[in-house]
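Chemist: For reference, the sequence and a predicted model appear below.
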Amino acid sequence: MDKVPAAYQATRGSVLDVDTTFYSRLTDPSARERVDSLVVPIREGRAWQVPAGHVMRLTTLEGPQVGDLNLWNRHNPRERFWASRTRQLQRAHVSTFDRLWSTLPYLRPMATIIDDSLAGYGVDEQGGRIHDLLGTRCDPYVNRLLTGEDFDHHCHSNLVRAVLPHGLTEFDVHDVLNVFQCTGLNEDDQYFMKACPAREGDYLELFAEIDLLCALSCCPGGDLSVELWGPDAGDPLLTCHPIGVEVFSLAPELLAGWQPPVPSPYAGGHGLTGPSVDWTAEKRRRAER
């Protein structure tokens, strides 16, 4: 069967045309300095900031563990990670040189993946792949529908608690990148999850294209080797492990020629008539304030 081409394809010189040489050199451990670190405990969430031009590394510290990652523009939380558009522009499971895109009307790369210790996993015999954008965070509302019980440490709730000190609320929590998570679609086109293949010390590194506020939940499902719902559901507490977060500044010479991407230059008229507003300038003002 012939391979069907992707609907969204990069043209040379567009923002989709990634400079792999530039991003590859950002992984040099001798040209970076750690400026922040924290640990996300099991069944909890934490939030932190990453300045533009810095690298963050997420690491499975003690064993396999799935994490749910949210991103916002640190200066304007209305601009946040857009999982569905990232899925279209990149792929349903992301890895090295894929970018995480922001919502309209900004639509620009928020972060670029520069290194992934699980990049070689590929596609397994069931069609599972790593670092999932097909699904989203587990939440107490769905859990209530499926079980009739309340549970306050699903990823949605963990992210809510994590961002409250930063002035955000539940309404700001959005669809996630499921890091280290192995998922796919079965023969009935239904979403499935598999046991996380990560081991102690596996990592994912992302380069911050703009100033970021990040939040991560250590999924209460741990490595997802135990079913969360259905007749065989159990308590996966023993499969839960913490995730480490590190933030690194980079040697200035590595960033020569790089600039944070600007918001989409679309004028924002939408075919409407009325008083003229320079929406491009307004978006840039809000993004940078």
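Modeler: Now that the structure is in, tell me what you want to look at. Numbers count the residues shown, from 1 in each chain.

Chemist: going forward, measure contacts between C-alpha atoms and count neighbours the same way
Modeler: Will do.

Chemist: Where do the helices of this protein begin and end?
Modeler: Secondary structure of the chain (DSSP state H): helices at 20-25, 83-89, 140-147, 155-163, 279-288.

Chemist: Please name every helix or strand in contact with the first one.
Modeler: Same thing as helix 20-25. Counting contacts by 3 or more Cα pairs under 8 Å, 6 or more residues apart in numbering; DSSP states H and E, helix 20-25 packs against strand 109-116.

Chemist: go on, the second one?
Modeler: Packing contacts for helix 83-89, counted by 3+ Cα pairs under 8 Å, 6+ apart, involve strand 99-101.

Chemist: mind redoing it with 10 Å?
Modeler: Under the contact criterion of 3 or more Cα pairs under 10 Å, 6 or more residues apart in numbering; DSSP states H and E, helix 83-89 touches strand 99-101, strand 177-185.

Chemist: To Glu282, which of those lies closest?
Modeler: Relative to Glu282, the nearest member of these by Cα to Cα is strand 99-101, separated by 19.5 Å.

Chemist: number of nearby residues for His241?
Modeler: Applying other Cα atoms under 10 Å, we find 25 residues neighbouring His241.

Chemist: dropping in the other structure now:
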Amino acid sequence: MTERTLLYEHIMEPATGKAVELLAGQVLRIEQIGVAGQCADFNAFNLHDYKECFHTGRTRHMHGMHPTTGDFLWSAPPRDRPIAAIVADTVGTNDVLYPRCSGLLYEYQFGVEPHTNCHDIQAEAQREYGLTSDDVHDSFNFFMHTGVDQAGHPFIAENVAKHGDYVEIIALIDLLAVPNVCGADTFATSSFELKPLRIAIYDGLPEDLAQFEGRPELAKFRSQLTTEDFAAQPIKADRELYKDESYVPNYVNYPISLTDVPISLSPEHQTMLDELVATGEFGETDADVLRYVFFSWWIVNYMKGPKHLDQAAED
């Protein structure tokens, strides 16, 4: 494959996101740069009409709960069209089942407030382009490992992404693309630890779009409406998105403060921990596995509301 031209890159620190203009034919890469996996939430808007935005429901209907390479990101009705496509995915554990996390979850379920969360991060990142908290929509959750158990309950499993893993999407229309570092450190979403992510924008190559040529989903259908088709005229509000050059980020709980907590284990418990580390299922270090064990125990015994654990795995 011919080398793409790098147009922009940025490191998203924990508790932050970034709104970027992604023009039709350009490729956005979201890349793991930590040791273990980090979930990335993602919103997207038509750059010239923000009322057209990414829709998890239509995407889920078309591609299931775990879209991956070759699948589209769809906009909501009445536009109902692919606005981006996944051209590469080295993990394949994306999610469009779960909504974005919000401050309520941490205040209600964990008794913690304020807490970094995807809704507030998205709202702050989108503010650079004049959007408000009401404009944040349910997210495409890259690298989020989820499923549904036999009783029909959704669960969040251990993040399996590793350093260097990435997803790439190509814009099919001009977009405002808004990825963020998921703020969930008390769920398995990102292995109970927040880590930075790298984003990069490249000029797309002919072969990036070639893999989608002839796809029936890209046809034009009569039921796909635009503002010109609406009964209510004129259309209210300025829908074009413009960058606020005076914008200064102000994310909740940023920068994240980390505190080392020494843990003393008996020989028996150390042996148990060593056995869990050896499985490779719960992290790569003693600290990784201890976080997993502690938060899983806390969720089962103290967290209010639905637990979102894989009961089969827990058993």
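Modeler: Okay, I see it. All of these numbers come straight from a predicted model, not from anything done at the bench.

Chemist: overall similarity of the pair, as a TM-score.
Modeler: The TM-score (TM-score structural alignment, normalised by the length of structure 1) is 0.71; 229 aligned residues with a Cα RMSD of 3.1 Å.

Chemist: Could you say which of the helices of structure 1 is packed most deeply?
Modeler: For those, the largest average neighbour count (mean count of other Cα atoms under 10 Å) is found in helix 155-163, namely a mean of 24.

Chemist: Now do the same contact list for the one residue sitting closest to the centre of structure 2.
Modeler: Centroid check for structure 2 by Cα atoms, centre = their mean gives Asp41 as the closest residue, at 1.9 Å. Taking Cα atoms under 10 Å, 6 or more residues apart in numbering, we find Asp41 of structure 2 in contact with 17, 95, 99-101, 118-119, 121-122, 138-144, 178-183.

Chemist: What segments of the stretch 151-289 of structure 1 are strands?
Modeler: Ranges of strands in the stretch 151-289 of structure 1, per DSSP state E, counting those that start in this stretch, are 177-185, 191-194, 203-208, 212-218, 243-250.

Chemist: residues in structure 2 aligned with the last one?
Modeler: The alignment of strand 243-250 of structure 1 onto structure 2 (TM-score structural alignment) covers residues 197-204.

Chemist: What residues of the matching stretch count as buried?
Modeler: Neighbour counts over stretch 197-204 of structure 2 (16 or more other Cα atoms under 10 Å) mark 197-204 as buried.

Chemist: same check, this time on stretch 98-105 of structure 1
Modeler: Using 16+ other Cα under 10 Å as the test for burial, stretch 98-105 of structure 1 gives 98-103, 105.

Chemist: and Pro197 of structure 1, what pairs with it in structure 2?
Modeler: Match for Pro197 of structure 1 (TM-score structural alignment): Val160.

Chemist: same question, Ser37 of structure 1
Modeler: Here Ser37 of structure 1 is matched to Glu9 in structure 2, going by TM-score structural alignment.

Chemist: residues in contact with the closest residue to that match other than its chain neighbours?
Modeler: For Glu9 of structure 2, ignoring the flanking residues on the chain, the nearest one in space by Cα to Cα, 6 or more residues apart in numbering is Ala200 at 4.1 Å. Ala200 of structure 2 makes contacts with 6-11, 20, 27-31, 168, as judged by Cα under 10 Å, 6+ apart.

Chemist: Surely Phe45 of structure 2 touches Leu172?
Modeler: No - the criterion here is Cα atoms under 10 Å, and Phe45 of structure 2 misses it with Leu172 at 11.8 Å.

Chemist: Now for the two: what residues contact both?
Modeler: Taking Cα under 10 Å, 6+ apart as the contact rule, Phe45 of structure 2 and Leu172 both touch 22, 83.

Chemist: Tell me which of those two has more neighbours.
Modeler: Higher neighbour count among Phe45 of structure 2 and Leu172: Phe45, with 26 against 21, using other Cα under 10 Å.

Chemist: quick one: that one from Ala125 of structure 2, how far?
Modeler: Distance of Phe45 of structure 2 to Ala125 of structure 2, given as Cα to Cα, to the nearest Å: 13 Å.

Chemist: overlap in contacts of those two?
Modeler: Common contact partners of Phe45 of structure 2 and Ala125 (Cα under 10 Å, 6+ apart): Val178.

Chemist: what residues are up against Pro264 of structure 1?
Modeler: That one is not Pro; residue 264 of structure 1 is Ser. Counting by Cα under 10 Å, 6+ apart, Ser264 of structure 1 makes contact with 104-108, 280, 283-284.

Chemist: can you list the strands of the stretch 151-289 of structure 1 in CSV and add distance to Leu168 of structure 1?
Modeler: Below are the strands of the stretch 151-289 of structure 1 laid out as CSV (distance: least, Cα to Cα, whole Å):
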stretch, distance to Leu168 of structure 1
strand 177-185, 19
strand 191-194, 30
strand 203-208, 20
strand 212-218, 11
strand 243-250, 21
